[in-house]
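*Asks:* here's my sequence, what's the structure:
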Amino acid sequence: MSSAHPASFPFPGAPRHPLPPPPPPTYRTPPRLSPTVPYNRYGAAFRSHLCGRVNLTDVDAQRSISVCGWLHKKRMDHRFWLLRDWSGTLQVTLDDRQRTEWAAWLGEVALESVLRVSGVPQRRPPGQANPRMATGQLELRVEQMQVLNPAAARLPFTCAQWEAAEVGEPVRMQYRYLDLRRAVMQRNLRLRSWLLQRMRRFLHDHAGFVDVDTPYLFRATPGGAQEFPVASQLPGKFYSLAQSPQQFKQLLMVAGVDRYFQVARCFRDESNNPEKQPEFTQLDVEMSFVGMEDVLALVEDLLRFSWPAPEILAEAANFPWTDRDALPPPAFPFPRMSYKDAMTSYGTDKPDTRFAWHIRDITPWARDYRLFGNTPLHPGSTVRAFVAPGAAPLCKKAFKDALDTLVKREYPGVLLSFLTLKPDGSLSRAALPREAAAQLHSLVGGIQGEDLVVVCGGPEERCLKALGRLRLETADYVEKNGKSVREDAFKFLWVVDFPLFARAEEGSGWETVHHPFTAPHPEDAHLLQAGGDLSRIRGQHYDLVLNGAEVAGGSIRLERAAEQRHVLQLLQINPADVGHLLAGLDSGCPPHGGIALGLDRLVCLLARAKSIRDVIAFPKTAQGRDLMAEAPCSLPGKTLQLYHLAVTANTAPDRSHDGG
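*Replies:* Below is the predicted model of the structure:
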């Protein structure tokens, strides 16, 4: 075994004979790309293998190999070091002579330093294999070792420290480049990359779509979310960052592109929602000469093709495959549910169908009894309930009080009550006679001894929304206390037949449930001209829900300028704000529709991550701040003057308590 020494820089006590510099790369005619192109073809000057890809075949070959990576751990007085790259970890072993000769130098090398190690892989001694490592049966006997770049002695955290104690999210986001070194973050980013590659391949190569970039700098859009204004050098004139490519993709259909897609960056100022980002990514799709069935079929075929199947993902050159990455495939075709049924049975338009707990109407039964103490129900109120099987022993008074506080704060006018079945077969409320239990049993589909019945009364829409929230809160609480509720599966669901309009939260006007470019349901199109209660009109809007989260939404669009202008007038939106779109629709526009898949949310669910921030390389906090780069930041006065801006208040941001 060779006794070549490690590099001396930057440690003064290290031996003086570094490894020779790597040879210059040789440029050859590129091969035809295929899945079999070796990963190290582009990087062989430094390494022959990835740390996590060294295997027993390399042991049997008895050839020297080279690996590069970050120093993850030191063990047993420098006898064993763990080297890590994105593919995994590899144990490198130093003999007694190396540890003696290099003692001072070895002690100076900090964790997370970048190393290059050469040596011969060999099997670990009997009894020393580590089944938790992909390379746990072998180790690399060091021949040469070089520090390519040392890490500071005291980093904010290391990957090894994370394994011992979780690091808070503000620190992770401030030092994101360290956080991204962790195996789970590498896996998330690579799963996202793999999924996008498969989606692009399906749309472009198999379905005839054209990938078209659309502008980020646009004009203010009516009827949508809060936008980010962008100053221009024209006094008083501003761009707006595009909320989505909605109008551009419709104009591409007018232009005859026929089938468009784009991995689109979108911008919305939604800092009041901690689970949304000010900039996010969606797979944007639009097609001409289609109806709703065509769009839904396309999305199902797209997801079937792109699903991370084990036999495909295991062959990916850039993915650290393990058996836990084998995701159970969903059932195709996806079931469908109307918006009305979703709200009635689940209290939300994004039902989590991994568990039942359906909401039931018990209004006629409840009117005969006092379920809410001395508080009477108002005339016209409804009473609804769901049963949480086996939850009564877990949901004690403190949890029930927390739910009561939640309902009073967020759903004013809704009353809350809890019922359980006593050993004698009667219900827990003393005022209820014994026969009431049998009646309720038939209304809610059965009650067992340890079941908890959650009851709400009040205005119908608010009552259903409250129960939808309580259903999820109760399921989360029961699962945290060790009882399984949700099926371990990916449950997709199409929600269709949304109302086209809803009453505006402020004032007596109307707003769109989706956006103002959605076409009405063909059976309800005549109601647009009839006036009156616009909430009766259904729209050709469809959402795709996965495990209780919306992962896609789209619609069939209004294709005639006159109809579009009429809808804008109903919404009290000035048609001149979208004059360019109206002119396009008046230029011969084909029937068209589309959808956008929220990639951040979809990848988050597939990766089983806690937050969408865990599948985005450089996310913002809930307040829209970049803790790493300290953005947003102030601008110098010269720049403000150039863009005709004046700042009336400007204080430095306090990052000390800025969480995710």
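
*Asks:* from here on, contacts and neighbour counts on C-alpha atoms
*Replies:* Will do.

*Asks:* which residues of the stretch 451-600 of the chain fall in strands?
*Replies:* Counting by DSSP state E, counting those that start in this stretch, the stretch 451-600 of the chain has these strands, from start to end: 452-458, 492-496, 501-503, 510-512, 541-546, 549-556, 592-598.

*Asks:* got it, and the stretch 201-350 of the chain?
*Replies:* Counting by DSSP E, counting those that start in this stretch, the strands of the stretch 201-350 of the chain are 210-211, 217-218, 229-231, 238-241, 259-267, 279-288, 336-338.

*Asks:* for the comparison step, fold the sequence that follows:
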Amino acid sequence: MALPRLLVRALHRAAAAAAPAAPDFNSFVTRTNTCGELRSAHVGQKVTLYGWVQYQRQGLFLVLRDFQGLTQVIIPQDEAHSHVKELLSNAPLESVVRVTGTVSPRPLGQENPKMPTGDIEVKAETAEILNSCKKLPFEIKDFIKKSEALRMQYRYLDLRSFRLQSNLRLRSRLVMRMREYLCNLHGFVDVETPTLFKRTPGGAKEFLVPSREAGKFYSLPQSPQQFKQLLMVGGLDRYFQVARCYRDEGSRPDRQPEFTQIDIEMSFVDQAGIQRLIEGLLQHSWPEERGSITTPFPSMTYEEALAEYGTDKPDTRFGMKIVDISDVLGGSNIHFVQNALSYPQGSIRAIRIPQGVRYLTNKDLESLKESAKSQFKQEIMEIIRRPDGSLKSLLTKFLGEKEKSELIQALNMQEDDVVLLAAGEHKQVCSALGALRLLSANLLEAAGLALRDPTAFHFLWVVDFPLFLPKAENPTELESAHHPFTAPHPSDASLLYSDPTKVRSQHYDLVLNGSEVGGGSIRIHSAEQQRFVLEKVLKEDSEVLSHLIEALELGAPPHGGIALGLDRLISLIVDAPSIRDVIAFPKSFRGRDLMGNAPDYVTPEELEPYHIQVSWPLEEKEAKKN
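*Replies:* Model prediction:
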């Protein structure tokens, strides 16, 4: 029985949607093909290519490059095409040219299997230099080493490299698939929130923007946090944005003053719902060439992460976990051990460095101990297991055979292993050993021991963070561990009013290979609770957030969300050494644009409408005078 015509059409449409066509890179432009497109099937065709001259050899041939690849172009040697020969032979490298010619197979034995277009060449018939290039500050080749400052100054040249081109195109594809997943498959609404707003209490420092009203300033948002919560109050139900965010954090090598996050908020959702959404989002948008990722991602509490890895963003690609040996050494007469255990939060912990004797020098071990001392004020004791099974350490003379045996068993010590031991307050000990675990891994890998697979992607949820932490500058006062809008854990809600230091939060972080790539929380949707957190716990002026508190009084639904750091996520996917390698126009680690020389000075006349005067530091006053 024949299928109804409407059903047939519907099936055709569904099939077309399921198998999207390859992009047409030659639409709307005057080229016939890209430089990475031609194959043996094109032999005999007349083509027009546009690109940059990457290489030219003795007036015989040149290699033409565009965003997609390379094509070898044969320069004609006959008298009839002498003008084409002269033009192409004298074209400086990186000049922009148009070439028209015929695709031919390469002579036998001259094929290049390393090039996708290596079976063919184009015999040039006509050519035009569209823009001649003067001497370059550096060669456009991935393997040529260039200083970071020079790359930033000539970023438009750096962008011509295949590596940066590949990174930016992968980023574009990933964001497009995220949009598809969120908006098309799950009904999210893409909303652009304002860039000019007002100061938010707590959190990172914000960039200020002067207004023409005397003494009044805008603030560039460090995230669209308040707006996305207000969108939930407004009934949008599901919000999404590729959001530009700003933080005035000074010189941070791993941070940018402006960055991009995938910003998400949902109404009537719990923590598990947000986690399932993000796992599905990443699985849907994950680049095929990077393999597949398995869901659900494993989960670990903040306390577990700190106790086993010494950090709230553990790299779970390798072992060397922190081991609690308080029970093993608790009965010994070692003074510093008993002293450490006398504290309320005292513990003895250690990490085992596999084959440490073989791969680490004495200088390496001393540098590890010095690092713990300078960064964490933590003394470290080393223990080595010799090939005969005995232990070498300053500790051994204080230990009986039973304790030595229990220590070997507790740490699973093999011959030539090195153990680093620390005693003291729990958090300090774990933090110090967590840092040494990562430094040891770097040293082992530098010495040739494969420890972390660069092609592996280990996602991890870290949950049950404390809601508040003591302020570093004044430990008697509290600050939000995440931000002041995070809701307390339902089990700890009553502690908020009696002992806020013991309250866990409904905050969750997404960690990938030891880097935080996302963070979010279920939000406070009660105006009364939000006011209490701001005024009583954080001692902040709630008037600054009166608009949000009023909104919470006018029918705010329960809601929660998350933000994924797009720059860091992409840099981990492509294994880039810096997030600057996945951003088209990044700032230097000092927050400067070396290409456009920003930030820059403005004249007093330009500042006048904003009622601002610059108070110059003394040395700059002298410099301006001279």
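
*Asks:* before we move on, the earlier item: in CSV, list the strands of the stretch 201-350 of the first structure along with mean neighbour count and distance to residue 607 of the first structure.
*Replies:* Formatted as CSV, these follow (neighbours: other C-alpha atoms under 10 Å; distance: least, C-alpha to C-alpha, whole Å):
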stretch, mean neighbour count, distance to residue 607 of the first structure
strand 210-211, 16, 26
strand 217-218, 15, 32
strand 229-231, 16, 34
strand 238-241, 19, 29
strand 259-267, 21, 19
strand 279-288, 22, 16
strand 336-338, 15, 25
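
*Asks:* okay, these in JSON lines with distance to residue 383 of the first structure next?
*Replies:* Shown next, in JSON lines, are the strands of the stretch 201-350 of the first structure (distance: least, C-alpha to C-alpha, whole Å):
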{"stretch": "strand 210-211", "distance to residue 383 of the first structure": "51"}
{"stretch": "strand 217-218", "distance to residue 383 of the first structure": "47"}
{"stretch": "strand 229-231", "distance to residue 383 of the first structure": "46"}
{"stretch": "strand 238-241", "distance to residue 383 of the first structure": "45"}
{"stretch": "strand 259-267", "distance to residue 383 of the first structure": "40"}
{"stretch": "strand 279-288", "distance to residue 383 of the first structure": "39"}
{"stretch": "strand 336-338", "distance to residue 383 of the first structure": "22"}
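
*Asks:* tell me which of the ones you listed sits nearest to residue 106 of the first structure.
*Replies:* strand 279-288 (44.4 Å; C-alpha to C-alpha).

*Asks:* look up the closest residue to the counterpart of residue 597 of the first structure in the second structure, ignoring the ones flanking it.
*Replies:* Alignment note: residue 597 of the first structure maps to residue 564 in the second structure; criterion TM-score structural alignment. Closest residue to residue 564 of the second structure apart from its sequence neighbours, by C-alpha to C-alpha, 6 or more residues apart in numbering: residue 518 at 4.1 Å.

*Asks:* and the aligned residue in the first structure for that neighbour, what is it in contact with?
*Replies:* Aligned against the first structure by TM-score structural alignment, residue 518 of the second structure finds its counterpart in residue 552. If a contact means C-alpha atoms under 8 Å, 6 or more residues apart in numbering, then residue 552 of the first structure has 543-545, 595-598 as its contacts.

*Asks:* isn't the match of residue 597 of the first structure right up against residue 517?
*Replies:* Yes: applying C-alpha atoms under 8 Å as the test, residue 564 of the second structure and residue 517 come out as touching, 5.7 Å apart.

*Asks:* and residue 583 of the second structure, what does it touch?
*Replies:* Residue 583 of the second structure makes contact with 168, 567, according to C-alpha under 8 Å, 6+ apart.

*Asks:* any idea how far it lies from residue 257 of the second structure?
*Replies:* From residue 583 of the second structure across to residue 257 of the second structure, the span is 12 Å (C-alpha to C-alpha, to the nearest Å).

*Asks:* now residue 23 of the second structure
*Replies:* In terms of C-alpha to C-alpha, residue 23 of the second structure sits 34 Å off from residue 257 of the second structure.

*Asks:* element containing the residue nearest in space to the middle of the second structure, please.
*Replies:* Centroid-nearest residue in the second structure: residue 568, 0.9 Å away (criterion: C-alpha atoms, centre = their mean). If you go by DSSP states H and E, residue 568 of the second structure is part of helix 566-573.

*Asks:* what residue in the second structure is paired with residue 616 of the first structure?
*Replies:* With TM-score structural alignment as the criterion, residue 616 of the first structure pairs with residue 583.

*Asks:* just give me the match in the first structure for residue 423 of the second structure.
*Replies:* Match for residue 423 of the second structure (TM-score structural alignment): residue 457.

*Asks:* kindly apply the preceding question to residue 261 of the second structure instead.
*Replies:* Under TM-score structural alignment, residue 261 of the second structure pairs with residue 282 in the first structure.

*Asks:* still on that earlier bit, what sits against the residue nearest to the centre of the second structure?
*Replies:* 517, 579.

*Asks:* what distance do you get for the closest residue to residue 589 of the second structure other than its chain neighbours to residue 578 of the second structure?
*Replies:* Of all residues not flanking residue 589 of the second structure in the chain, residue 253 sits nearest, at 4.9 Å (C-alpha to C-alpha, 6+ apart). The gap separating residue 253 of the second structure from residue 578 of the second structure is 8 Å, by C-alpha to C-alpha.
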